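*Asks:* predicted model and sequence below, questions to follow.
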Amino acid sequence: MAGSIAARSSRSKTNVRDEGPFDRELEDLPAEMRWREWMMRVEAVIFASTEPVSRETLARVVGKDCSIDLLIDDLIEELRDRPYELVSVASGWQHRTRSRFAETIRASSAPTRGGAAALSEFEAMVLMAVGYFQPVTRGELSKIFGREVSRDTIGNLRGAGFIGSGPRSPTPGAPYTYVTTKHFLSAFGMETLRDLPDVEALEDAGLLSRRAVQSEPLSAEVESEEE
């Protein structure tokens, strides 16, 4: 028995050694086959990832002179007739089901991965305010809405991965500020925060107010209660 285990272990180590270092360049392949292999590698990495994949990550699996942008263009074209597509979000790339199949997927009741976590209407409004006014404190958020933004609300948004801690505010008490994350961009299909809707249109609709956070700061006692 011991001899059998030792033999299997030896064969396993031999196989690992035989694989050698990861071949990025694929110089032994004709140019067309090399390009096709790089395309499949890039698509495999993006498909397997739960988050948008950055250019730096993809560069680890293709040749040093390979154009990531041209590879992505070819993949996008190849997927043109498929029910899913390759999209640029959160400074990376991700597979997304085409929007016209959303009703079909909902009707199937099949479990899905990714997407935005379910938020209450108020949580969604608070998240939107963080997106526009970040870095922003809990006290400043409370002033925007004219009601307290509770620690539970902040905790739920943090737990869903939409916001994280920013720098300490320079206001009295140095409260924590909050900022959005890459997951926020990914979940809502944005490349950068510049893709947020025009804040002036939201102000005209009465949904947000920059005046609230530009008015007199909250007292130190209120701000110091923040986490």
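*Replies:* Arrived safely, thanks for sending.
*Asks:* use CA for all of it now, contacts and neighbours both
*Replies:* Will do.
*Asks:* for the chain, what spans make up the helices?
*Replies:* Under the criterion DSSP state H, helices of the chain are mapped to 2-19, 31-48, 55-58, 68-78, 102-108, 121-133, 138-145, 151-159, 182-187, 199-204, 210-214, 220-223.
*Asks:* now render those helices as CSV, adding distance to residue 175 and mean neighbour count.
*Replies:* Shown next, in CSV, are those (distance: least, Cα to Cα, whole Å; neighbours: other Cα atoms under 10 Å):
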stretch, distance to residue 175, mean neighbour count
helix 2-19, 52, 10
helix 31-48, 38, 15
helix 55-58, 35, 14
helix 68-78, 42, 15
helix 102-108, 41, 10
helix 121-133, 15, 18
helix 138-145, 8, 21
helix 151-159, 13, 15
helix 182-187, 23, 21
helix 199-204, 25, 12
helix 210-214, 15, 14
helix 220-223, 6, 14
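*Asks:* next up, a structure to set beside the first:
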Amino acid sequence: MSDDTPGAERDPVTEAIRALRAEAGQRPGGDSGPPGVRLAVDNDAELMRMAEALLFAAVEPLDLDTLKARLPSGADVRAVIAALQAKYQSAGIQLMEVGGRWRFQTAPDLAFLLRTEREEPRKLSQAALETLAIIAYHQPVTRAEIEDIRGVAVSRGTLDQLLEMKWIRLRGRRRSPGRPVTYGVTDGFLDYFGLASLGDLPGVSDLKAAGLLSSRLPPDFMIPEPGRILPGEEEDLFSDEEAADFHVDFLDVEEED
């Protein structure tokens, strides 16, 4: 039976939308006429569906510029992202920001469902963990600066291992005598540790609470702001091609840590 047949049951929502469309069609448009009825809800829902499809199909997190290029012209990408976050807030998957990019991932409280116990054939040594922490908090940092902070030489395999794991990268060359190479962490590092940005790294109070720092610290002890360029530390950044072609070669023979 057709919806127009007398006596047929009609969905009130459908009827309301039909009435709004009819009213919008009878009113003049443009800035000079009275404001017509805009079915923004329909447009917003379609934009959310498009962004949802892009984020689900992407093999890696997407930034706002990528989403903006794919969505219709004039789309408010930030508003769409906020709407999707609200939509999935209580769902089994959530829209999360990782390193300035967006992706769908399992809700944190359901992570135990996907957790599996397996033996890791390769673990980071204490030296590698210390080196990684120094790079994360002090980047951009040179190899000599890492050695100065740790008080021991960086072994040949430590930086190679972190580079191979794609947790650190070559940033560029410091504008200082010798033009030393500088290191920084990657989006893969942020992704693995669940950090939206370097600003989410734990501070002194967090490290103390976790038992990773002694409660008896020197009064002038501080943790640097990650990624902050201090005077005299300017660097010339590598392009992706230059970083890929660069070979780290230690000329001197060193003992492992």
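*Replies:* Nice, thanks for sending it over. Computed from a predicted model, the values in this text were never measured in an experiment.
*Asks:* TM value for the aligned chains?
*Replies:* Aligned and superposed, the two chains score 0.65 in TM-score terms (TM-score structural alignment, normalised by the length of structure 1); 179 aligned residues with a Cα RMSD of 3.4 Å.
*Asks:* just checking, residue 98 of structure 2 touches residue 193?
*Replies:* No. If you go by Cα atoms under 8 Å, residue 98 of structure 2 and residue 193 don't touch, sitting 9.9 Å apart.
*Asks:* those two: who's more crowded?
*Replies:* In terms of neighbours (other Cα atoms under 10 Å), residue 98 is the more surrounded of residue 98 of structure 2 and residue 193; the figures are 21 against 11.
*Asks:* which one in structure 1 is aligned with the more buried one?
*Replies:* Counting by TM-score structural alignment, residue 98 of structure 2 corresponds to residue 89 in structure 1.
*Asks:* residue contacts, its match?
*Replies:* Residues in contact with residue 89 of structure 1 (Cα atoms under 8 Å, 6 or more residues apart in numbering) are 52, 185-186, 189-192.
*Asks:* could you rerun that using 6 Å?
*Replies:* Residue 89 of structure 1 makes contact with 186, 189-191 under the criterion Cα atoms under 6 Å, 6 or more residues apart in numbering.
*Asks:* any chance of a markdown table for those residues, columns distance to residue 3 of structure 1?
*Replies:* Shown next, in a markdown table, are the contacts of residue 89 of structure 1 (distance: Cα to Cα, whole Å):
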| residue | distance to residue 3 of structure 1 |
| --- | --- |
| 186 | 52 |
| 189 | 56 |
| 190 | 57 |
| 191 | 57 |
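*Asks:* what is the burial count for the nearest residue to residue 117 of structure 1 once chain neighbours are set aside?
*Replies:* Leaving aside its sequence neighbours, residue 117 of structure 1 sits nearest to residue 160 (Cα to Cα, 6 or more residues apart in numbering; 6.4 Å). If you count neighbours by other Cα under 10 Å, residue 160 of structure 1 ends up with 15.
*Asks:* and residue 160 of structure 1, what pairs with it in structure 2?
*Replies:* By TM-score structural alignment, residue 160 of structure 1 lines up with residue 165.
*Asks:* again, but for residue 75 of structure 1
*Replies:* In structure 2, residue 75 of structure 1 lands on residue 84 (TM-score structural alignment).
*Asks:* if I look at that match, how far off is residue 51 of structure 2?
*Replies:* Residue 84 of structure 2 is 9 Å from residue 51 of structure 2, where distance means Cα to Cα, to the nearest Å.
*Asks:* what of residue 65 of structure 2?
*Replies:* Residue 65 of structure 2 is 12 Å from residue 51 of structure 2, by Cα to Cα.
*Asks:* ditto for residue 244 of structure 2
*Replies:* From residue 244 of structure 2 to residue 51 of structure 2 the distance is 32 Å (Cα to Cα).
*Asks:* go on, residue 73 of structure 2?
*Replies:* 13 Å.
*Asks:* next: residue 161 of structure 2.
*Replies:* Distance from residue 161 of structure 2 to residue 51 of structure 2, by Cα to Cα: 37 Å.
*Asks:* now residue 179 of structure 2
*Replies:* Counting by Cα to Cα - residue 179 of structure 2 and residue 51 of structure 2 are separated by 44 Å.
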